[in-house]
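Participant: Here is my input; please provide its structure:
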Amino acid sequence: MTKSWVVGAGGFTPRIVSEDEAARGETGFEPLPSVASAVERVARALDGVGVRSAHPLLDPSFGKATEAWADVQDQAAGEPLIVHFSGHGDVLHGELYLAVMDSTQGSTLRRTALNVTTMLGDAEAGPAGPVLFLLDVCSAGTALSAQEFRKITDRERKAWVIAACGPGKTTFRARFSHATAQVLERLAKGWLDVSPVLAHIPCRPGPGRRAG
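Facilitator: Next comes the predicted model:
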């Protein structure tokens, strides 16, 4: 059975930054009030299509998120896994990081946030079956660069990424999360007539619109 790990990090609180921290760029992240409801909707929608989904992990610390990531891989041993993350994404030295509650921007980012390159490596070498990452963060497409660098063939690959936006681009109001949930909800209701032999859900333009 396919399992999922749904994570949202948006409940950031303002913090006082010292002059030294500001000089080093070690600032906090802004609150994202739209995240919590969006990831809860994603989790419900996954359940609706038969994907085993625990309650979303909301606003975890770095330690808790790291521990949970290790646990979910073990629990999904030999089975497909869907990972959905909504929150802040930040890039340091060309690598994408997912911010959690105690993450800070700047030089400390790599010690306080989840490194997506590392997570992709974990998925490729870990016990879980194929792993699909759905990343609803700014600069999400940066994760694809890490995959290209590894030069893994499609036949060998275990980890896949669907990004909310390209490198250096911005996402807003957890729209990708809501869009993901909407597709799953329509599948559950039978509104999308999709054959299992198709690799992708076909795009059908609405009335009066031209497909380009």
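
Participant: hey, let's count contacts and neighbours off CA atoms from now on
Facilitator: Will do.

Participant: Touching, residue 48 and residue 185? I think so.
Facilitator: Yes: the criterion here is CA atoms under 8 Å, and residue 48 meets it with residue 185 at 7.0 Å.

Participant: what sits in contact with each of these two?
Facilitator: With contacts taken as CA atoms under 8 Å, 6 or more residues apart in numbering, not a single residue reaches both residue 48 and residue 185.

Participant: Compare neighbour counts for these two and give me the winner.
Facilitator: In terms of neighbours (other CA atoms under 10 Å), residue 185 is the more surrounded of residue 48 and residue 185; the figures are 21 against 18.

Participant: Let me see the contact set for the more buried one.
Facilitator: Per CA under 8 Å, 6+ apart, neighbours of residue 185: 45, 48-49.

Participant: Point out the ones among these that are inside helices.
Facilitator: Assignment to helices by DSSP state H places the following of the contacts of residue 185 there: 45, 48.

Participant: Including distance to residue 68, could the contacts of residue 185 go into a markdown table?
Facilitator: Written out in a markdown table, the entries for these read as follows (distance: CA to CA, whole Å):
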| residue | distance to residue 68 |
| --- | --- |
| 45 | 21 |
| 48 | 23 |
| 49 | 23 |
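
Participant: Tell me the one of the contacts of residue 185 nearest residue 179?
Facilitator: Proximity to residue 179 was ranked across these by CA to CA; first place goes to residue 45, at 10.9 Å.

Participant: count of neighbours near the closest one?
Facilitator: The number of residues near residue 45, taken as other CA under 10 Å, comes to 23.

Participant: To check against the first, give me the structure of this:
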Amino acid sequence: MDSTSWPPLSFVETVVPRLDAAFRKLDYEVHSLRDPQRPALVDAVTRDLGEAGTCLVVHTVSHGKTGDDDTRLDVVPACGTTSLGTNVSEWISAAQERRAPTLFLLDLCRAGRAARLPWLTARAGHDSRAWVIAGAGPDEDAFDGRFSDAVASVLEQLTHDGLGTDPSVEYVSFQTLARRIAERVEAAPGIPQRVHATPIDPSRKVPDLPFFRNPNYVDDQQLKARQAIEPPLRSFLDELDDVMDAEHFLGRVGSHFAGRRRQLRRLARWMDGEVPTSGLRVVTGSPGTGSRPCSAPSCAPRTLSWPPSSPRSAPGCTPPAAPRATTSSEPSTPANGASKSWSPRSPGNSACPNPPATPPRPRWPGTLPACPKPRSSSSTRSTRRWTPNGWSTTCCCR
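Facilitator: Model (predicted):
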């Protein structure tokens, strides 16, 4: 620089070639302007911001100058004179009027002022087309090109792994990029230097900014649908085998057993034979979705008691033996073609294939015999119990 008050930045010759190479690997058309005079700087910025249809990244490495206006931040050109056209805040305001988004990477002293412009902060990322990542705080100096070196390193890593971005996401998010740059700057030795970026309202969905494409991106609708599911429920899909129809479950995760009333009614009708069935029904779900509470009440009456109340079986008849698998290819029906069957009968009927060992217990008739003692007793208490000879009653009068 011509002005003695602005010393030259020796690190520029080292970091700028790395930045150019990193941007070219990311399919950017790079226009590098070194040691520009003020007119050349203003012309280049005006021309690039005037191209409204293309995504633009502006990386600036220079001295930063501030004045009485807290929102003003000037880029010092090679001549050392700042004036109209060198104010970064004006560049950001002009970028907001473009149709395509613009990213400003500012390696300037006190660059944080540009990331905290009042109108930009008020938007909090909503409908913002100008985005800023600044290498220093509003009142901090930038040292030795730390920020530019961090940007180059992060972009080089991005070309390989996309900074860990999920393959279903096409572009690396603004938050991920800013956070990775900030981590590298903070890890550098020397006087602390903090990275500032455009604030984002956490209650709003951040737009997909097309600055840097994810190299691991896969255009798969199933992966995109998985990304839209709440993180706690994604583990359910991770456990599915590739041959299973994962798309079938995507719209149903989280709502399988809500309330469980409808599912219990369906299971009850199926178990009672009221609806056609192929013989198998599966109750499944990830932990906490209600599969066990749904299946247990339906299965317990069938597996823990006999006889059931269904008309398909009769009191006093034990169930037939369960069918067993066989390797024989012969038909299981008799030679005359009629299939074997059994129907509910009384306990003594031979049509019941497994008659019970003891006769069934009849229901209590509901009435007690007359008390043989005088009715002058103050109170009576009768009990009943089942014996092999029938019901027995005992009267205890006092």
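
Participant: Can you calculate the TM-score here?
Facilitator: The TM-score (TM-score structural alignment, normalised by the length of the first structure) is 0.72; 173 aligned residues with a CA RMSD of 2.4 Å.

Participant: Which stretches in the first structure count as helices?
Facilitator: All helices of the first structure, identified by DSSP H, fall at 19-23, 35-48, 62-75, 109-112, 116-125, 142-150, 175-189.

Participant: out of those, deepest packed?
Facilitator: Counting by mean count of other CA atoms under 10 Å, helix 35-48 has the highest mean neighbour count of the helices of the first structure, with a mean of 21.

Participant: quick one: it aligns where in the second structure?
Facilitator: Alignment note (TM-score structural alignment): helix 35-48 of the first structure is matched to residues 12-25 of the second structure.

Participant: Now the matching stretch on the first structure. Mean distance?
Facilitator: Stretch 12-25 of the second structure, aligned to the first structure and superposed, deviates on average by 1.5 Å (mean CA distance after the TM-score superposition for the first structure).

Participant: now what about that stretch, what contacts it?
Facilitator: Counting by CA under 8 Å, 6+ apart, the neighbours of stretch 12-25 of the second structure from elsewhere in the structure are 29-30, 32, 61, 145, 148-149, 151-152, 155-156, 159.

Participant: Could you do stretch 77-85 of the second structure as well?
Facilitator: Contacts to stretch 77-85 of the second structure, defined as CA under 8 Å, 6+ apart, come from residues 1-3, 6, 35-38, 41-42, 62, 74-76.

Participant: What are the boundaries of the helices in the stretch 151-300 of the second structure?
Facilitator: 174-187, 221-227, 231-238, 246-250, 261-271, 291-304 (DSSP state H, counting those that start in this stretch).

Participant: will you turn these into TSV that also has distance to residue 380 of the second structure and mean neighbour count?
Facilitator: Below are the helices of the stretch 151-300 of the second structure laid out as TSV (distance: least, CA to CA, whole Å; neighbours: other CA atoms under 10 Å):
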stretch	distance to residue 380 of the second structure	mean neighbour count
helix 174-187	84	18
helix 221-227	72	14
helix 231-238	64	13
helix 246-250	65	14
helix 261-271	45	15
helix 291-304	38	13
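
Participant: Please convert the ones you listed to TSV, extending it with distance to residue 10 of the second structure.
Facilitator: What follows is the helices of the stretch 151-300 of the second structure, written out as TSV (distance: least, CA to CA, whole Å):
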stretch	distance to residue 10 of the second structure
helix 174-187	19
helix 221-227	45
helix 231-238	47
helix 246-250	56
helix 261-271	72
helix 291-304	67
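
Participant: quick one, what contacts the residue nearest to residue 73 of the first structure when sequence neighbours are not counted?
Facilitator: For residue 73 of the first structure, ignoring the flanking residues on the chain, the nearest one in space by CA to CA, 6 or more residues apart in numbering is residue 128 at 5.5 Å. With CA under 8 Å, 6+ apart as the criterion, the residues that contact residue 128 of the first structure are 73-81.

Participant: Can you tell me how far residue 128 of the first structure is from residue 142 of the first structure?
Facilitator: With the distance defined as CA to CA, to the nearest Å, residue 128 of the first structure ends up 23 Å from residue 142 of the first structure.

Participant: same deal with residue 61 of the first structure?
Facilitator: Distance check for residue 61 of the first structure against residue 142 of the first structure: by CA to CA, it reads 23 Å.

Participant: How about residue 101 of the first structure?
Facilitator: Counting by CA to CA, the gap between residue 101 of the first structure and residue 142 of the first structure amounts to 22 Å.

Participant: end to end, how far does stretch 102-122 of the first structure reach?
Facilitator: Using CA to CA, the gap from the first to the last residue of stretch 102-122 of the first structure comes to 22 Å.

Participant: so how far is it off the chain centroid?
Facilitator: With CA atoms, centre = their mean, to the nearest Å as the basis, stretch 102-122 of the first structure stands 13 Å off its chain's centre.
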